[in-house]
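S.K.: need a 3D model of the sequence below.
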Amino acid sequence: MPGLYLLALLASLVGVGLLDRRFGLALWRDRRTTVIATVIGTVFFLAWDAVGIATGVFVKGDSALLLGLDLAPHLPVEEPVFLLFLSYLALVLYGAAGRMRSRREGAS
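M.R.: Okay, the predicted model is just below:
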């Protein structure tokens, strides 16, 4: 089913966003910093992908789950969405770890 991977990425992004909103871990705690860090992370990983594609290390596989639209050779449209999700998820997990550490230190 074409587009299922993109749909799963978007659903996951919304789920992480809801957790972030509920617990104020990243975007809902510091919007500006989160947006800047997410954009920097996404651009960094896109550059990494470009180098990997240019050197022949990264190759797009065939999957019926992809939309079939490429932004560049071997760079499906889903890749930037995945990298955005990855960067945002890392920030949310970092915020959660910091909160857990603070609670643990406060309980001692």
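S.K.: use CA for all of it now, contacts and neighbours both
M.R.: Fine.
S.K.: what's the local residue count around residue 91?
M.R.: 19 (other Cα atoms under 10 Å).
S.K.: should've said residue 36
M.R.: Residue 36 has 11 neighbours, counted by other Cα under 10 Å.
S.K.: residues in contact with the residue nearest to the spatial centre of the chain?
M.R.: Closest residue to the average C-alpha location of the chain: residue 85 at 1.8 Å, with Cα atoms, centre = their mean. By Cα atoms under 8 Å, 6 or more residues apart in numbering, the residues touching residue 85 are 9, 12-13.
S.K.: how about it, secondary structure?
M.R.: helix (DSSP: H, G, I helix; E, B strand; the rest coil).
S.K.: this one next, for a side-by-side:
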Amino acid sequence: MPGLYLLAILAAAGGVAALDRRFRLAAFRSPRRTLLAVAAGTVFFLLWDAAGIAAGVFVKGGSDLLLGIDLAPHLPLEEPFFLAFLSYLAVVVWGSALRTGSSGEVR
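M.R.: A predicted model of the protein is given here:
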């Protein structure tokens, strides 16, 4: 089913955002810093992808789950969404780690 992968990414991002909102771990604590970190991570990984594509290391496989829209050769539309999700997840996990003590209890 085309678009299912993008839908899954957005659904997962919604779940992470719900946790972020509930515990004020990243965007709901410091929106500007979170946006900057997510943007920086997304750009970094897009550049990484571009280098991998240019070197022939990264290639897009075929899948019925993708929309079929490419932003560049071997760079599907879903990739920036995934990279933004990955960066946001990392920031939320970092915020969670900062809030937990060595005992594992949330402060």
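S.K.: hmm, back to that, ok, the contacts of residue 85 of structure 1 vs residue 51 of structure 1, which is closest?
M.R.: residue 9 (23.6 Å; Cα to Cα).
S.K.: and the nearest residue to that closest one once chain neighbours are set aside, how far from residue 22 of structure 1?
M.R.: Among residues not flanking residue 9 of structure 1 along the chain, residue 82 sits closest, at 6.4 Å (Cα to Cα, 6 or more residues apart in numbering). Distance of residue 82 of structure 1 to residue 22 of structure 1, computed by Cα to Cα, to the nearest Å: 22 Å.
S.K.: more neighbours: which of those two?
M.R.: Just comparing residue 82 of structure 1 and residue 22: by other Cα under 10 Å the higher neighbour count belongs to residue 82, 19 against 10.
S.K.: next up, identify which helix or strand the more buried one is on.
M.R.: helix 78-107 (DSSP states H and E).
S.K.: likewise for residue 47 of structure 1?
M.R.: Per DSSP H and E: helix 31-54 holds residue 47 of structure 1.
S.K.: try residue 65 of structure 2
M.R.: Counting by DSSP H and E, residue 65 of structure 2 is part of no helix or strand.
S.K.: residues in contact with the residue lying closest to it once chain neighbours are set aside?
M.R.: Take residue 65 of structure 2 and drop its neighbours on the chain: the residue closest to it by Cα to Cα, 6+ apart is residue 2, 4.5 Å away. Going by Cα under 8 Å, 6+ apart, residue 2 of structure 2 touches 64-68.
S.K.: ok, of the residues you listed, which one's closest to residue 54 of structure 2?
M.R.: residue 68 (20.3 Å).
S.K.: neighbours of the closest residue to that closest one other than its chain neighbours, just the number please.
M.R.: Spatial nearest neighbour of residue 68 of structure 2, excluding adjacent residues (Cα to Cα, 6+ apart): residue 76 at 7.1 Å. As a burial measure, residue 76 of structure 2 scores 17 neighbours (other Cα under 10 Å).
S.K.: measure residue 81 of structure 2 to residue 97 of structure 2 for me?
M.R.: Taking Cα to Cα, one finds residue 81 of structure 2 at 24 Å from residue 97 of structure 2.
S.K.: meant to ask about residue 91 of structure 2, not that
M.R.: Taking Cα to Cα, one finds residue 91 of structure 2 at 10 Å from residue 97 of structure 2.
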